[in-house]
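K.L.:
with the sequence up front, the predicted model follows.
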Amino acid sequence: MSDWTLLALAVALCLILIGIAVALVLTGPGTRRGRDARSRPERSSFRRGGEKRTPRRAGIIINPTKFDDVAAVRQELTEASRALDWAEPLFIETTIDDPGTGQARVAIEEGVDVVCPLGGDGTIRAVAVALAGTRTPMGLLPRGTGNLLARNLDIPFGTDITEALRVACSGRNKSIDVGWLELDPVEEPATEDTGQAEEPIEGPPVDRHPFLVMAGMGLDAEIMSGTSEELKNKVGWTAYFVTGGRKLFVKRFRVRWSIDGQEQPEVRARTILFGNCGTLQGGLQLLPDAAYDDGLLDAVVVAPKTILGWGSVAVRVIGRSRKDAAELIRTSGRTYTAEVDEPRPVQVDGDVIGEASRMRLTVDHQAVIVRVAGTD
């Protein structure tokens, strides 16, 4: 195999890892596809005997920074709700101090039938905190750069949020796991992440962060932290390709880690990732055994030394091989710890939350109910 072929394979893997890093290219079905996406008849329009039931109502948690005209968006969603025989939604906007957790709790107290985060992945994570452990479903109205969870659950995203609202109002319920990441010690955050752990909504930066897709340390977070908001605003998620090309050979770091209390052999990694799901764009499977409802987190250590090592990783991922090697270690468990010598950037669902030298990861089995396309 020529050096040029190996370089091409390395570049291909770079694109894969960029997708992992921001979780922007995660697509499709995960491990279990929903049934057909036909429009669902309103299941609660009438009581027995023909008595009309009070229309159902959605609580929509809006991140106003995602829209130029919030009033127009509210009007559009109100009209779409009425077309579905639902009442006018309860609209609550997020704030800098509270990106969605407190608003979701208010919506639950108001008795809404579904809580819909309308924004990016940070808004979804914040709302998921309030819904974890409740019977109130979450209906995704994705309007961010990544739309990570929506991509994995086949929920419509893009400019037409009314189709996503239809799924939120008339889809079927799917219980998914929630991963939790604790940082120790907590370093100064790259961005504010208040309101995205159980408590407090306000105050010092939190040290317990939820994630619904992937969390990691190393190359993935380096790419995220090295990509400017200006470039993302101009070209969208493809901005990460530019950074990824520069970060391909980020220095390896020593990782001491454990799985469910059992110490693992020390590794020198370029990135270590923990995921609820592992299917990438085009059906590529970095974590082929991952499922977002099995009560487990799957992990992968990517540790190539040279371009030949990158080629080996690329061949295994592209070829859907379940065989691991020194460059690619995959496993699963319920609780992980990972410790490094120097603080490094950490990301959850594509958002860099700060730096830490130690991580602890756990999972809550099927803690959140999400509305997905299809019928019961």
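P.N.:
The structure has been received and is ready for your questions. Residues are numbered from 1 along each chain as shown.
K.L.:
from here on, contacts and neighbour counts on C-alpha atoms
P.N.:
Will do.
K.L.:
would you state the strands of the stretch 1-150 of the chain in chain order?
P.N.:
In the stretch 1-150 of the chain, strands defined by DSSP state E, counting those that start in this stretch lie at 58-62, 90-93, 114-119, 141-142, listed in chain order.
K.L.:
now tabulate those strands in TSV and tack on distance to residue 275 and mean neighbour count.
P.N.:
Below are the strands of the stretch 1-150 of the chain laid out as TSV (distance: least, CA to CA, whole Å; neighbours: other CA atoms under 10 Å):
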stretch	distance to residue 275	mean neighbour count
strand 58-62	26	27
strand 90-93	30	17
strand 114-119	22	29
strand 141-142	20	30
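K.L.:
export those to JSON lines and tack on distance to residue 300?
P.N.:
Converted to JSON lines, the strands of the stretch 1-150 of the chain look like this (distance: least, CA to CA, whole Å):
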{"stretch": "strand 58-62", "distance to residue 300": "34"}
{"stretch": "strand 90-93", "distance to residue 300": "37"}
{"stretch": "strand 114-119", "distance to residue 300": "29"}
{"stretch": "strand 141-142", "distance to residue 300": "27"}
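K.L.:
so for residue 18, which of those sits nearest?
P.N.:
strand 141-142 (20.5 Å; CA to CA).
K.L.:
out of all of them, which strand in the chain is the longest?
P.N.:
When the chain is parsed with DSSP state E, its longest strand is strand 351-372.
K.L.:
mind checking how far the helix or strand harbouring residue 215 is from the chain centre?
P.N.:
In this structure, residue 215 sits in strand 214-218 according to DSSP states H and E. Using CA atoms, centre = their mean, to the nearest Å, we find the averaged C-alpha position of strand 214-218 to lie 11 Å away from the chain's own average C-alpha position.
K.L.:
list of residues touching the following helix or strand past it?
P.N.:
Per DSSP H and E, the first helix or strand lying C-terminal to strand 214-218 is helix 219-225. Residues lying outside helix 219-225 but in contact with it, judged by CA atoms under 8 Å, 6 or more residues apart in numbering, are 17-18, 20-22, 190, 240, 243-244, 247-248, 250, 270-271, 345-347, 350-352.
K.L.:
this is the other structure I want to compare:
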Amino acid sequence: MSKRPQIRFIINPTSGPKSRVDVAARIAILLDHEKYKHDIVYTTHAGHAPELAREAAEAGCEVVVAVGGDGTVNEVARGLLNTNTALGILPKGSGNGLARHLKIPLALDKAIQLLNKGQVASIDSGCINGHPFFTTAGIGFDAYISSVFAGNKKRGLQTYVELVMKEVMSYKHLPLKASINGTTFDTDCFVMAFANAAQYGNNAYIAPMADIKDGKLDVCLVRRLDLIKALNLSYCMLTKTLAHSDSAEYFTTEHVKVYMEEPIMYHADGDYLGKATAFDVQLLPLSLKVVVP
């Protein structure tokens, strides 16, 4: 009898909305134990998940499953980059950007059952100033909202939209110099988003045409906004029509460099990373294996 491959589940006990569902119990019931053996580990601090994922990959684990939100998925995926171990996702966050893009079921039981089918595909990832991302990274207003959202007790799309509407008119636009595809230009920047996947999460589409396997980043530049343009921008994001509006300009590229005169906030997969005056953003082609439908 052949040896069963190992699956490790990495659970962030603080991620996402509060739930009475016992994730470990559902895994015990629904995982195909004739096909896989498994273990479950829990994160205890920020930055713990990459260590646990890397350890599992080095031990020959076939799949490592992130159980949590976008931050947990990012951390687990970082530990699996450029390995033969595939990322699995049991979405338990408020945004679930990568899961939604890959059409992984948001319902826990269906997501566990998907793991039993074991279909693995390779996807691209991105890197902003050395920090990997898998859906989007960005500088400007989206990073500012990420910093505010992180400290908010309420989660979900409604809270996110309320924050955007509250903060949009007081946000200070900053000038930047960008180098894309051999062309350098100066512009005002409300948001510059670097999209590997189509959406931030919560079905808010910043780059509806983004292909996570095409070897390209979709760069979305939103210049100076007034209130009417801000409302239109929000509507277009939620209706997947932003690429066809006059609210944003798009570029496709493998590498972007951005320079600022003063520090600006930036994020990766919705996690606020701080401020910087220079950014180097690169696409890492087919660098992560993922369990998909």
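P.N.:
Happy to help now that I have it. None of the values given here were measured: they were computed from a predicted structure.
K.L.:
before we move on, back to that, how about the longest strand of the first structure: buried residues?
P.N.:
351-372 (16 or more other CA atoms under 10 Å).
K.L.:
then stretch 248-259 of the first structure?
P.N.:
By neighbour count on 16+ other CA under 10 Å, the buried set for stretch 248-259 of the first structure is 248, 249, 252, 253, 255, 256, 257, 258, 259.
K.L.:
got a list of what the counterpart of the first one in the second structure touches?
P.N.:
Using TM-score structural alignment as the criterion, the counterpart of residue 248 of the first structure in the second structure is residue 168. Taking CA under 8 Å, 6+ apart as the contact definition, residue 168 of the second structure lies against 141, 227, 230.
K.L.:
what span of the second structure lines up against the lengthiest helix in the first structure?
P.N.:
With residue count as the measure and DSSP state H as the assignment, the first structure has helix 3-22 as its longest helix. Per the alignment by TM-score structural alignment, helix 3-22 of the first structure matches no residues in the second structure.
K.L.:
check which helices and strands that helix is in contact with.
P.N.:
If you count contacts as 3 or more CA pairs under 8 Å, 6 or more residues apart in numbering; DSSP states H and E, helix 3-22 of the first structure packs onto helix 219-225, helix 239-247, helix 307-318.
K.L.:
which residue lines up with residue 174 of the first structure in the second structure?
P.N.:
Residue correspondence, TM-score structural alignment: residue 174 of the first structure in this structure matches residue 121 in the second structure.
K.L.:
quick one: its match and residue 289 touch, right?
P.N.:
Yes - using CA atoms under 8 Å, residue 121 of the second structure is in contact with residue 289, at 5.6 Å.
K.L.:
hmm, back to that, distance of the match of residue 174 of the first structure from residue 112 of the second structure?
P.N.:
17 Å (CA to CA, to the nearest Å).
K.L.:
those two: who's more crowded?
P.N.:
Neighbours of residue 121 of the second structure and residue 112, each counted by other CA atoms under 10 Å, are more numerous for residue 112; the result is 24 against 15.
K.L.:
figure out the helix or strand that that one lives in.
P.N.:
Under the criterion of DSSP H and E, residue 112 of the second structure resides in helix 108-117.
K.L.:
name the residues that touch that helix?
P.N.:
26-27, 30-32, 35, 88-92, 104-105, 291-293.
K.L.:
most neighbours, which of those residues?
P.N.:
Ranked by the number of neighbours (other CA under 10 Å), the contacts of helix 108-117 of the second structure place residue 89 first, at 34 neighbours.
K.L.:
in the first structure, what residue corresponds to that one?
P.N.:
Residue correspondence to the first structure (TM-score structural alignment): residue 89 of the second structure is matched to residue 140.
K.L.:
that match against residue 114, yeah?
P.N.:
No - with the criterion set as CA under 8 Å, residue 140 of the first structure and residue 114 do not qualify as a contacting pair; they are 9.8 Å apart.
K.L.:
before we move on, back to that, okay, the angle between the strand holding residue 215 of the first structure and helix 3-22?
P.N.:
With axes from the mean of the first three to the mean of the last three CA atoms, to 10 degrees as the basis, strand 214-218 of the first structure and helix 3-22 are set at 120 degrees to each other.
K.L.:
in the second structure, what residues pair with strand 214-218 of the first structure?
P.N.:
Alignment note (TM-score structural alignment): strand 214-218 of the first structure is matched to residues 136-140 of the second structure.
K.L.:
try stretch 349-356 of the first structure
P.N.:
Stretch 349-356 of the first structure falls opposite residues 269-276 of the second structure when the two are matched by TM-score structural alignment.
K.L.:
how about the strand holding residue 215 of the first structure: buried residues?
P.N.:
Counting neighbours by 16+ other CA under 10 Å, one finds that the buried residues in strand 214-218 of the first structure are 214, 215, 216, 217, 218.
K.L.:
try stretch 221-228 of the second structure
P.N.:
The neighbour-count check on stretch 221-228 of the second structure (16+ other CA under 10 Å) flags 221, 222, 223, 224, 225 as buried.
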